[in-house]
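Engineer: Requesting a structural model of the entry that follows:
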Amino acid sequence: MAGDLYGLIAGVLQAMTHAELSEAPQRIAGLFVPHPEGFSKRQRVELALENLTREDLAQLALKFAAHSSDVALDEAARKVLEAADPPLTHITRRDIARVLGDDLAGERTTVEVVERYFPLSSPFEAFFGSSGRSMRDLVARHMDHNPGDWSVEDLFGKIGAFACSTARFGALIEEAVHPLSRSGDEQSQAVAALNKVLGRDGFELAHDGELSGHPIFSFRPLLRGVGGRPKNLIFASRGPKPEIGFADAINNDIVILSGEESCLIYDRPIGASGLLWSELVAWWGEVIPGADAANLGARLKESLASDAERRLFATYFKAYRSALGQSLPALLPQVYLHYDPAVVKALRHRLPLLRQRMDFLMLLPGRQRIVIEVDGKHHFSENGEPSLKVYADMVSADRELRLAGYEIYRFGANELVGDAAEARITGFFERLFRLHRIRQ
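Structural biologist: Modelled structure (predicted):
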């Protein structure tokens, strides 16, 4: 598949003129194509692509495909990116079709729903295996004008939905339960029935917002995540623990009573898509008018407690700020998980709360909360001596977090210093992003 992808990308590039090769790939996909004197277009393309990995080629292909609406290129890229993921099997796709019976589109036309992701007219028909009359005409005739001629299972076979990428199939199912197609009880019953089938392969249609009061559902891997939605983030602590109270307990609005200068509080709604760096920067620009990303980054660095933490934080943004752009998840340092109001300190016999503060937290799509801890010797010792009690408290707190749905990853501080640290950090985040399907 990677070889096919290379050929497809090379074909796109070689169709350009020399002048276009010097500008268009950089503009469209961030690909620099060298122009040594005397090189042919083919030699220039080979030079530009020679050191790219399969994943690099796939990400490049997605950008070119989006620019030119090239379905074949898009599918080839997604097949490479999905190669290591659990598959959505033919059996599950068949059973999804059977759940839908002979009505994919509900209140919309089948043509309107299908052609958003499966081109139904020349020159793409051969890619999806159709022949003869325009597939668009056939779908309109047998699904829209004469309901019942074709079942959804028949339709899937005709348009190639049984063999397409998981992402394309998922997008089609999202359209089937979109409020423009189905609403009310019909929508909720369809989602419940489809999720019963999708769950066998580890996928689901998850509530991901609303449109005019109607639920919107997104197709995604079935990940457990943390119940509920985050309401306040107390983070970037750089001094004494602040005292916090409620300005409005009904709305869960909090206010810093003392120590305001020692931490930040993000109190905007955080939805199913998690918290992005761009959203945090926008919030910061309102907290401090005129402040930008660089200013926010400098403020967050002030809360970092060690060279190891600073290395992890700096490497994350250096490696992914440009690659992910607006999709970059925020990496929040020094985040309070449990918070003791000041009045609680006066209560006798209260149990101490373990893991009151986390080194780093990421809020990813699908209610996924990622905790990253950087362990220095204080995680295992007390008064300079090894301590089984300190270690036991740490692993106990880890268990509680995991049982609540958090993912916890630990680095020894020594791992994050020295020449190999940057590769170790980027290797971790690459695998984390693949696990959670965050595409670069």
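Engineer: going forward, measure contacts and count neighbours with C-alpha atoms only.
Structural biologist: Noted.
Engineer: Give me the three-state assignment for the closest residue to Leu198 other than its chain neighbours.
Structural biologist: Spatially, and ignoring its direct neighbours in sequence, Leu198 is nearest to Glu204 (5.6 Å; C-alpha to C-alpha, 6 or more residues apart in numbering). With DSSP: H, G, I helix; E, B strand; the rest coil as the basis, Glu204 sits in strand.
Engineer: Now show me the structure for the sequence below, then we'll compare the two:
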Amino acid sequence: MLGLELGLPIPAEGTGTKSQRLEACLKALPDDGLLQAAQRLLDSPHVSVRGKERLALEDAVWDAGAVIEISGRVRRELAAAIDLDELLHRPDRFERALEQFWHLDDDPVALWTGSSTTSLRGRIHRHVFRNRGDWSTEELFEQLGALEAGSARFTRFLEALIDPATLPDAAAQNRLVEAINTVLTPAGARLEQTGERDGYPHYQLLRTGPGAARQPKTLIFATTIKPDIRFLSVVDNDIEVKQGRDQVLVYNRPGRHPLV
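Structural biologist: Below is the predicted model of the structure:
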């Protein structure tokens, strides 16, 4: 049963209509249970939640977690810094990234005709893909609703733009990350490489302002001696092992989660 899959309390049979029983299930859930049920609904292979309803559910779940706030002004500055042509080397991948976060098929007529030139998807095809230069990055962000969306959605969208699934080009990734970080760094955030996917850099947006947890860069372990360690940079946690280097293991690749 879907109710069991979503972790909903199941009322006894014969206690009302289906809608009444569903309402009773939801009322019986604590607040954190509602969020968990919403996440299970989004992940369920048996239910397809689409369009504005899916976006609303995602926002409810994402906004409940840790969020890096990105102001409207910073978003417009980011749009001015992002070269849209860099993202259009693979239009199919770029379109998949867009439809992952925004409601592109907003023309109800398309339900009967199968396609639409007036939907957001149709306008993107016309003004971004076919007639490049019609829309600037800021205009695209405006049409998507990215300038007013919640910060949780916007930050995920920003990460998706430079993800290898969207942009399988390390040089283009680096150029975009540099341009984006030029804007984000003064605002207390930046994109940091946290690993690799399919051989390409994978970036995550991290807070760098006051009180932000820094990514661990060096971990020394598996040693029976006390190595002679010199800090080259306390801020960046750059070290040099002066003596006993051959008797320690040093891990210096960035991790996804900071150690606490």
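Engineer: Superposed, what's their TM-score?
Structural biologist: Scored against TM-score structural alignment, normalised by the length of structure 2, the superposed chains reach a TM-score of 0.70; 226 aligned residues with a C-alpha RMSD of 3.5 Å.
Engineer: which residues touch the residue nearest to Leu198 of structure 1?
Structural biologist: 194-195, 198, 218-222 (C-alpha atoms under 8 Å, 6 or more residues apart in numbering).
Engineer: will you turn those into TSV that also has secondary structure and neighbour count?
Structural biologist: What follows is these, written out as TSV (DSSP: H, G, I helix; E, B strand; the rest coil; neighbours: other C-alpha atoms under 10 Å):
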residue	secondary structure	neighbour count
Leu194	helix	23
Asn195	helix	19
Leu198	helix	23
Ser218	strand	19
Phe219	strand	21
Arg220	strand	20
Pro221	strand	20
Leu222	coil	17
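Engineer: Provide the aligned range in structure 2 for the helix or strand where Arg299 of structure 1 lies.
Structural biologist: Using DSSP states H and E, Arg299 of structure 1 sits within helix 293-301. Under TM-score structural alignment, helix 293-301 of structure 1 corresponds to no residues of structure 2.
Engineer: need the next SSE after that helix, C-terminal direction.
Structural biologist: helix 307-324.
Engineer: Can you point out the buried residues in that following helix?
Structural biologist: By neighbour count with 16 or more other C-alpha atoms under 10 Å, helix 307-324 of structure 1 contains the buried residues 308-313, 315-317, 320.
Engineer: Please identify the one among those that lies nearest to Arg78 of structure 1.
Structural biologist: Using C-alpha to C-alpha, Tyr320 comes nearest to Arg78 of structure 1 of those, at 20.6 Å.
Engineer: where's the closest one relative to Phe433 of structure 1, distance?
Structural biologist: 11 Å (C-alpha to C-alpha, to the nearest Å).
Engineer: show me where the stretch 101-250 of structure 2 has helices.
Structural biologist: Remark: helices assigned in the stretch 101-250 of structure 2 by DSSP state H, counting those that start in this stretch are 110-113, 120-124, 137-144, 151-161, 170-184.
Engineer: Now render these as CSV, adding distance to Val260 of structure 2.
Structural biologist: Putting these into CSV (distance: least, C-alpha to C-alpha, whole Å) gives the following:
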stretch, distance to Val260 of structure 2
helix 110-113, 50
helix 120-124, 44
helix 137-144, 36
helix 151-161, 23
helix 170-184, 25
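Engineer: what about these, which gets the closest to Ala38 of structure 2?
Structural biologist: Closest among those, using C-alpha to C-alpha: helix 151-161, at 16.0 Å.
Engineer: Which residue numbers in structure 1 does that closest one align to?
Structural biologist: Under TM-score structural alignment, the match for helix 151-161 of structure 2 is residues 166-176.
Engineer: Buried residues of the matching stretch, list them for me.
Structural biologist: Buried-residue list, stretch 166-176 of structure 1, by 16+ other C-alpha under 10 Å: 166, 168-176.
Engineer: how close does it sit to structure 2?
Structural biologist: Average distance, stretch 166-176 of structure 1 versus aligned residues of structure 2 after superposition (mean C-alpha distance after the TM-score superposition for structure 1): 2.4 Å.
Engineer: all strands of structure 2, in order?
Structural biologist: 189-197, 200-207, 219-221, 228-233, 238-243, 249-251 (DSSP state E).
Engineer: Just send these back as JSON lines, with distance to Leu88 of structure 2 too.
Structural biologist: Shown next, in JSON lines, are the strands of structure 2 (distance: least, C-alpha to C-alpha, whole Å):
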{"stretch": "strand 189-197", "distance to Leu88 of structure 2": "20"}
{"stretch": "strand 200-207", "distance to Leu88 of structure 2": "18"}
{"stretch": "strand 219-221", "distance to Leu88 of structure 2": "39"}
{"stretch": "strand 228-233", "distance to Leu88 of structure 2": "39"}
{"stretch": "strand 238-243", "distance to Leu88 of structure 2": "37"}
{"stretch": "strand 249-251", "distance to Leu88 of structure 2": "37"}
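Engineer: And the ones you listed: which comes nearest Ala171 of structure 2?
Structural biologist: strand 200-207 (9.7 Å).
Engineer: The closest one to strand 189-197, inter-axis angle?
Structural biologist: Angle between the axes of strand 200-207 of structure 2 and strand 189-197 is 150 degrees (criterion: axes from the mean of the first three to the mean of the last three C-alpha atoms, to 10 degrees).
Engineer: how big is the offset of strand 200-207 of structure 2 relative to structure 1?
Structural biologist: Counting by mean C-alpha distance after the TM-score superposition for structure 1, strand 200-207 of structure 2 comes out at 2.3 Å.
Engineer: For Asp238 of structure 2, see how far away the most centrally placed residue in structure 2 is.
Structural biologist: With distances taken as C-alpha atoms, centre = their mean, the residue of structure 2 nearest its centroid is Arg156 (2.0 Å). For Arg156 of structure 2, the distance to Asp238 of structure 2 equals 29 Å [C-alpha to C-alpha].
Engineer: And for Ala152 of structure 2?
Structural biologist: 31 Å.
Engineer: and the closest residue to Lys52 of structure 2 other than its chain neighbours, how many residues sit next to it?
Structural biologist: Nearest non-adjacent residue to Lys52 of structure 2, counting by C-alpha to C-alpha, 6+ apart: His103, 6.5 Å away. For His103 of structure 2, the neighbour count with other C-alpha atoms under 10 Å is 19.
Engineer: likewise the one 3 residues further on?
Structural biologist: Neighbours of Asp106 of structure 2 under the rule other C-alpha under 10 Å: 17.
Engineer: Spatially nearest residue to it, not counting backbone neighbours?
Structural biologist: Going by C-alpha to C-alpha, 6+ apart, Asp106 of structure 2 has Ser119 as its nearest residue, at 5.4 Å.
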